[in-house]
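Could you look at this predicted model? Sequence included:
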Amino acid sequence: MRTEDPRPIRLKDYTPPAFKVDEVRLEIELDPADTRVRSQLKMRRNAGTGPLVLDGEKLKLHEVSIDGVKLGPNAYQADGEHLTILDLPEGPFTLETLTSCAPEDNTALTGLYLSSGIYCTQCEAEGFRRIAYSLDRPDAMSVFTTRIVADAKAAPVLLSNGNPVAQGKLADGRHFAEWHDPFPKPTYLFALVAGDLVHVEDKFRTLSGREVTLRIFVERGNEDRCGYAMEALKRAMKWDEEAFGREYDLDIFMIVAVSAFNMGAMENKGLNVFNDKYILARPDTATDADYAAIEAIIAHEYFHNWTGNRITCRDWFQLCLKEGLTVFRDQEFTSDMRSRPVKRISDVRLLRAHQFTEDGGPLAHPVRPDSYIEINNFYTATVYEKGAELCRMIHTLAGPKRFRKGMDLYFERHDGEAATVENFLDALADGAKLDLAQFKRWYSQSGTPEVLASGRYDAARKTYTLKLSQVCAPTPGQPVKEPYHIPIALGLVGPDGRDIKLQLDGEEKPGATTRVLSLTEREATWRFRNVADKPVPSLLRGFTAPVKLSTNLKERDLVFLMAHDSDSFNRWEAAQRYATGLLIAMVDAQKKGGAPRKGTAFAETIRKLLVSKKTDPDFAAQMIVLPSEQTLAQAIGKDVDVDAIHAAREGLRASIAAQLKDELLAAYHALAIDGPYSPDAAHAGKRALRNACLAYLAVGPGPEGVELAAAQFAQADNMTDEIAALSVLAHIDCPERVAALEKFYARWKDNHLVMDKWLSIQAMSALPGTLGEVKRLTGHPAFTMRNPNKVRALITAFATMNQLRFHSADGKGYEFVADKVLELDALNPQVAARLLGAFKSWRQFEPKRRNAMARQLKRVAAGERLSRDVYEIASKTLG
């Protein structure tokens, strides 16, 4: 147990920095055990009369001087977190410090560390203080000049932010490089990379005619896997110019791929550092999902150049300002590059699986939090995904043209500043001519609102009346919620399957077939005129708000919308709602000893999709997949029995497979692609539907499914099909499974990214011995606790993607994961805290599992020398 609980940092306590740092000059002499950092800060007082307090952690302080005069030990105080200087010049001054650190010992991977012999930095959120004493806060923006010195053989490549301004050799076998970034930035955007790297290069001509050099740096031997990332970068740069008018501003843009990284990637100004899984791709090593993720994350980090770098956030409470907005931008980019309906389905799946769960549990917090203990714990689905949904709602309310005007005004007003959510909303409101006063509640209130909808058709008057109401359940610290401003896109579908033109009371003539209604009160009613026949309402088209929707639609209405809704998202949504209701009924029937249903209507929908020549295969693949076991647990909400959920879902899959065996087989063979692999959306869609068919066939009657999976695994010429077949076999206790896993390992054991897939597939297996296999794999050469990717691939995959085995009734899954949280906390607190998040929904399970999870949470919370990261998650989860 910690001897003293850490004190929270609160938004209401924000004060501007007491000092400004106009310029930062760094000279960094790299050494694995003793890196020396000489830092010069050109400073001036900004507010107040107190001492200068700089942030610093894990640093050894050697010298302090002001304006060239060294300070004696009595002139300053240095502890484990700060450097304090009392006597200061009245005017501007230059503070110089000399410190040292040991990158090779930095297992937390924040600050300056070594990854496979490569020096790398991660400074967001508060890592720079592990490199040099500084005002390590986002509203302290400075112009940086960085000189790097290193052994020329060990680190021939020396990179930092901005443009290169000097380089040369030194007499002792070392060399140097100097970089200058003319754009003021906070310390969290500083980056340094040095090592034995190679690069691929390209050029991009901006809208104004400037030529920018593009370079992607990788470890030797990986050059042939950078092509797709480079093309994705150029597409992102062009799209940002066209969609938002944003042009790149430096002479060079660089990306570096490293194998040990706490995050997916980092948007450091001009020098993005990436987890190499989001850069390296080749058809035989990367799946379609990998290619799509590379494209999206390349775009996300590049888009940060304006929404995050040129305009940064005033404080870490404003994190959603850069992350939510940039996620929205990357979602729009992907939608334009690929299938917009499929992208929307994918994003909503992610939102519901992670953010809705977060909102419904003890870790619920507003998109802009009120307080935190450890800022690293607030890189959450609420900040990112829900933050993006808030931007999307404004886009829906304003329309594309007015939204663009609002964004243009935001860039014009705040370029070069550290901004707030209010700055963003005010610019959007002024530019788009939109009233966002009530909308601001979305940023301050936690929880997922529920919208209750009921409709009534009056055949005599030919009217349809829609009543909407909103409620939001209490969340930690917020027992009462004020009404939200909720945009709801609506359509009415007639008996012929066609949309009806909508005409509200008071309107002279019918208008569009989809309208956006604004629900701003707790309850509101709309009446539509000239509705010739009783319609079926299509509500929340395109998922225009992050809410839970409850309707009085019958099962037959959902079946009708599955077949006829013109809004692709709502066709999928109707299918998911139908299947969810069916599966929950099957769970209840199991408990009561009733007969399970066969899901004939859902099977018929799948049949039509499989034989259709018009439906996009990627969309069809989304339609035919049943709701996940995690989704069903969330829908049930309390006293969840994971065994019953698994049995119901597998039973329905087997029933559908039996009913549609011929159609599934025919589609599987028809969707085979002749010719070379391409990651484009059309080919990826065909593979997605084909592999969805394979997954059904594997649970169907007879051995054909296993035989098909084994044959596909043996014959696959790309990783997408190879891994899909292996994933199917991983859930089946058969000789083919063992042989495929062994063959896969033998083939790919020297490729660490492919080995991560091998680890995850075994961790997610539904077979009874999975926990034992996961434990065994923690001692395998392919695994190490020191690499976050390995932890995520094996342990996090087991804890978050394998509901059946993690939640085993004997509680051993919980005990294992709690053990690993405590072990990780001593190495990498960020990764440990995220792993502990697997326990966040513990209260929704039946009593035996609930009590077992609580015991493990209490054991973690009582751990000695617990980090702030893990302490905060454990204490809040327990409540």
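It's in. As the structure is a computational prediction, the values presented were derived from the model and not from experiment.

going forward, measure contacts between C-alpha atoms and count neighbours the same way
Noted.

residues contacting the closest residue to Leu52 other than its chain neighbours?
Closest residue in space to Leu52, ignoring its immediate chain neighbours: Ile85 at 5.2 Å, by CA to CA, 6 or more residues apart in numbering. Neighbouring residues of Ile85 by CA atoms under 8 Å, 6 or more residues apart in numbering: 51-53, 75-77.

What about Leu54, how many residues nearby?
17 (other CA atoms under 10 Å).

can you map out the strands along the stretch 151-300 of the chain?
Secondary structure of the stretch 151-300 of the chain (DSSP state E, counting those that start in this stretch): strands located at 157-160, 163-169, 174-185, 192-195, 197-205, 211-219, 252-258, 265-266, 271-275.

can I get the ones you listed in JSON lines with mean neighbour count and distance to Lys501?
Converted to JSON lines, these look like this (neighbours: other CA atoms under 10 Å; distance: least, CA to CA, whole Å):
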{"stretch": "strand 157-160", "mean neighbour count": "24", "distance to Lys501": "57"}
{"stretch": "strand 163-169", "mean neighbour count": "14", "distance to Lys501": "56"}
{"stretch": "strand 174-185", "mean neighbour count": "20", "distance to Lys501": "51"}
{"stretch": "strand 192-195", "mean neighbour count": "24", "distance to Lys501": "58"}
{"stretch": "strand 197-205", "mean neighbour count": "16", "distance to Lys501": "46"}
{"stretch": "strand 211-219", "mean neighbour count": "20", "distance to Lys501": "49"}
{"stretch": "strand 252-258", "mean neighbour count": "23", "distance to Lys501": "49"}
{"stretch": "strand 265-266", "mean neighbour count": "26", "distance to Lys501": "46"}
{"stretch": "strand 271-275", "mean neighbour count": "24", "distance to Lys501": "49"}
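
Structure two is appended below for comparative analysis:
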Amino acid sequence: MRTDTAPAISRHDYQPYPYKLPQVALQFDLDAERTRVHARFEVERNVDGGLPPLLLNGQELSLISVAIDGVELGPGEYRLDDETLTLFPKSPRFTVDVVSECRPAENSALMGLYVSGDSLFTQCEAEGFRRITWYPDRPDVMSRYTVTLRADKASYPLLLSNGNLVAGSQLEDGRHEAVWEDPHPKPSYLFALVAGDFDCLERRIRTGGGRDALLQIYSDKGSRNKTEWALDCLHRSVQWDERRFGLQLDLDRFMVVAARDFNMGAMENKGLNIFNSSYVLADPDTATDASYHGIESVIGHEYFHNWTGNRVTCRDWFQLSLKEGLTVFRDQEFSADMMAHGLSEEAARSARAVKRIDDVTALRVAQFPEDAGPMAHPIRPESYQEITNFYTATVYEKGAEVIRMQHTLLGEEGFQAGIREYFRRHDGQAVTCDDFVDPMDSVYRARHPGKSLDVFRRWYSQAGTPRVHVTLQHDAERRECRITLRQQCAPVGIEKLHNPPLEKPPLHIPFALGLLDSRGGTLTLRHEGRDHETVVLDLCAESQSWTFPDIAERPVASLLRNFSAPVIVEYERDDAELALLARHDTDPFARWEAGQELATRRLLAMARSAHNEQGETILVQTWRALLQDESLNDAYRARVLTLPAAKVLLERTDPMDPLAVAQAREGLRAHLGRALADAWLDTYEACAAAEPEDYSPDAVASGRRALKNLALAYLAAGEHPQAESLALAQYEGARNMTDRMGGLSALVARGDTPAATRALQHFYEQWQHDPLVVDRWFALQATACSTRTDTVRALMLHPAFTLRNPNRARSLIFQFCMNNMLGVHRPEGYDFWAEQVLALDALNPEIAARLARAFDNWARYIPPNRDAVRDALQRIQQHEPLSRNVAEIISKALNI
């Protein structure tokens, strides 16, 4: 393992690769212990002047031979080190042959070619192809690939790669061969191969353009019946991309393969998507509603990459959000449309709002803390040491919000015009984020004379979460309301080290707002010559004001409707205003936001040991009104009645006291459980009575289950006398995994009781042969309020636990360290975290680096916690050997 510090790579140092490689032929003799790879590629000079060296990347490879134009080179005719093979060509056009070997079975990092179960898989993004063969492993080198796979037929009866299968034959000694051609040029990070024995579920379809295509889902033997939902999702993704974006499937077949061991959620390799099995396998007995919705989202995401990421790809890794932010936006819209499908107009609006709430919650839980911590970076980073450390919430989720703001500014029609122009200009190219904004800007300028997206482009280069301070002034005599917005974004991350302090220019922030009267009625706003219920204000300067006429009384402001920009709003208002918005706001997101803010005030006061009886009364009354408001659908009520996440609350405190925040949250859950016990019980019984016989993950049915299980959780938190019997009956009588886990969670939440112990043991005995369900079993115990470090250590000794499988490590270690605030934020918890970071680093540095970020914002903790985390960070930093992945994270954490 490398122990040196990797040099920082700067975005501004980019230079085009001096050669083009139009054609690549790869021949694999596959074997788990030792795989031989023969790579042949045509090379053409791509620069004027002389013949620069040809630099090829490689890691953990054994070089067998290298030749130029068929002439094998001697040791003195090339330069070889641990990570580069340098050739010195003598003509502007030539052919290179490289023969090398790699060892898949020893590859615990799961990057490059590796073993999972009895099969072989690849993962090449971002820089895994260099672990397969010597090659210019960078995204701007795009080639057409022909791939020949050879292997023992008994061990690997299926041989898959990108593109179209063009030949197959039986060889001597029980081996066979398959030849694949990909008609589209692609960078090396999109290469894939899979070899093994799988079940396959397939469907033949006809695209909107009349192309016949084959959709296939491959999975472990015996799991074929669990891939029906994934295949349906893939088919819907193809249809949706045609209908919404006019983008059609461009291959004869599209394959998805499920892998047991996978570092990520999934990978969009051209035509051969490789997935973590948790995002493929589902049936009602083993998968929850959240799993079904997650599969739909990820299947959609990876399929949508076929155009936004594959047909047009990144010039360099600084442009990662070019493909990821755009594709996350697309998968969010896909999921929202699927949730709303077939519903009435009002129900569909509510369903889309539920999706928006879930996405914003995820942003605030992961990305807002990242923006405030040592790893803060723009969606287009300026530098990095290890690119795998920049597959972040900022690049993905904030990147999606930046795309969504462009959609807001242009409207659906204008945004689609911009997308069409983007593909007209850049199909088949490796491009930059600016190359995406340029066509959007051209459409925006044409539709808004005198305006441009010049200021908006700063979102790509500015780190941190902007704060927008709102001032509302009402002139009763003039019947006018004046809204003033003032923006500010403080230095974050390494920006704090600037002397003098860094001054950031203003951003272009589309800020959506509405106004309500004192009874909760909607006021009409006159803006730019038209009447609106919601206006989108273009905040482009440090401070701007807008005046709305015909406002007779001081209004109640509904701010940042539909979360129109990834900012923090600062506005002084009392609890009564929040309660009114929570009950009456016509914008469902803003209505949810008001309820969350009302709860947040009580939680933060409790964390400070402050008591406000009036505030508690308003919260309980508002919660009861929302719970009993049958005009709201069940899924929406489940969201609006869920307390703010502990991580979101922690970001609102200074200094941060994790235990106080976690204890306050549990205390308020218990209080609401007791105060609204009758309403929770009525809600639980009504939802349970309406549960249909047959399972469906649709928005209506899953929403009802979500509300039912939330009610049960509140009853358990409030120690209702019927809570245990209800939870036990639900667990034992459940007809689907959502209800089974809901019952088990409620039992476990009551502590280490005999009923909880028996149910946990029964659950494991029943599902011990299903790895994904066992992951749920570990995760539930890892996040239980009563779980402490000794419990997790004991679970690590369980025969089903292994650190080598990323899903299993995430289910126990990650869940405890990242999602059990009550359990981990103690000296022994920080020590445990440091031990596990180092243990994982020896096996899989990419996974270890993600765990290393569990306490990014440690420097803002109260002194006892801050000192304990610093000690743990220093122990990690001093350990040898330490991967570059983890070293970068720890170094940045300690330097802020």
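Great, that's in hand. Because the structure is predicted, anything quoted here is derived from the model rather than measured.

one step back: now, the contacts of Ile85 of the first structure that are in helices?
If you go by DSSP state H, these have nothing in helices.

so can I have CSV of those residues showing neighbour count?
Output for the contacts of Ile85 of the first structure, formatted as CSV (neighbours: other CA atoms under 10 Å):
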residue, neighbour count
Pro51, 14
Leu52, 17
Val53, 20
Ala75, 13
Tyr76, 16
Gln77, 12
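
Distance to Asn272 of the first structure added to these, as a markdown table?
Listed next are the contacts of Ile85 of the first structure as a markdown table, based on distance: CA to CA, whole Å:
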| residue | distance to Asn272 of the first structure |
| --- | --- |
| Pro51 | 35 |
| Leu52 | 31 |
| Val53 | 30 |
| Ala75 | 39 |
| Tyr76 | 36 |
| Gln77 | 35 |
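
which of those lies closest to Arg130 of the first structure?
Val53 (15.2 Å; CA to CA).

What lines up with the closest one in the second structure?
Matched by TM-score structural alignment, Val53 of the first structure corresponds to Leu55 in the second structure.

The residue lying closest to that match once chain neighbours are set aside: neighbouring residues, count only.
Leaving aside its sequence neighbours, Leu55 of the second structure sits nearest to Thr86 (CA to CA, 6+ apart; 4.7 Å). Thr86 of the second structure has 17 neighbouring residues, counting by other CA under 10 Å.

Trace Thr86 of the second structure over to the first structure, please.
Thr86 of the second structure maps onto Thr84 in the first structure, by TM-score structural alignment.

same deal with Pro806 of the second structure?
Per TM-score structural alignment, the equivalent position to Pro806 of the second structure in the first structure is Pro788.

Tell me who's in contact with the closest residue to its match other than its chain neighbours.
The shortest distance from Pro788 of the first structure to any non-neighbouring residue, by CA to CA, 6+ apart, is to Asn262 (5.9 Å). By CA under 8 Å, 6+ apart, the residues touching Asn262 of the first structure are 109, 788-789, 830-831.

and if we set it to 7 Å?
109, 788, 831 (CA atoms under 7 Å, 6 or more residues apart in numbering).

Asn57 is in contact with the residue nearest to Leu55 of the second structure, correct?
No: applying CA atoms under 7 Å, one finds Thr86 of the second structure not in contact with Asn57, separated by 8.7 Å.

matching residues in the second structure for the helix or strand in which Gln762 of the first structure is found?
Element membership for Gln762 of the first structure (DSSP states H and E) is helix 752-763. Under TM-score structural alignment, helix 752-763 of the first structure corresponds to residues 771-782 of the second structure.

re earlier: quick one: which of the contacts of Asn262 of the first structure is nearest to Thr544 of the first structure?
Of all the contacts of Asn262 of the first structure, Thr544 of the first structure sits closest to Val831, with 32.9 Å by CA to CA.

Would you mind measuring from the residue located most distally from the centre of the second structure to Gly514 of the second structure?
Outermost residue of the second structure with respect to the C-alpha centroid, by CA atoms, centre = their mean, is Glu477; its distance is 50.7 Å. Glu477 of the second structure sits 21 Å away from Gly514 of the second structure, going by CA to CA, to the nearest Å.

next one: Leu409 of the second structure
Taken as CA to CA, the span from Leu409 of the second structure to Gly514 of the second structure is 17 Å.

got it, and Pro185 of the second structure?
Counting by CA to CA, the gap from Pro185 of the second structure to Gly514 of the second structure is 48 Å.

next one: Lys20 of the second structure
In terms of CA to CA, Lys20 of the second structure sits 54 Å off from Gly514 of the second structure.

These two - which one has more neighbours?
A direct count of neighbours by other CA under 10 Å for Lys20 of the second structure and Gly514 places Gly514 higher, at 24 against 20.

For the helix ranked longest in the first structure, enumerate the helices and strands it packs against.
As assigned by DSSP H, the longest helix anywhere in the first structure is helix 568-592. If contacts are counted by 3 or more CA pairs under 7 Å, 6 or more residues apart in numbering; DSSP states H and E, helix 568-592 of the first structure sits against helix 340-350, helix 555-564, helix 642-659.
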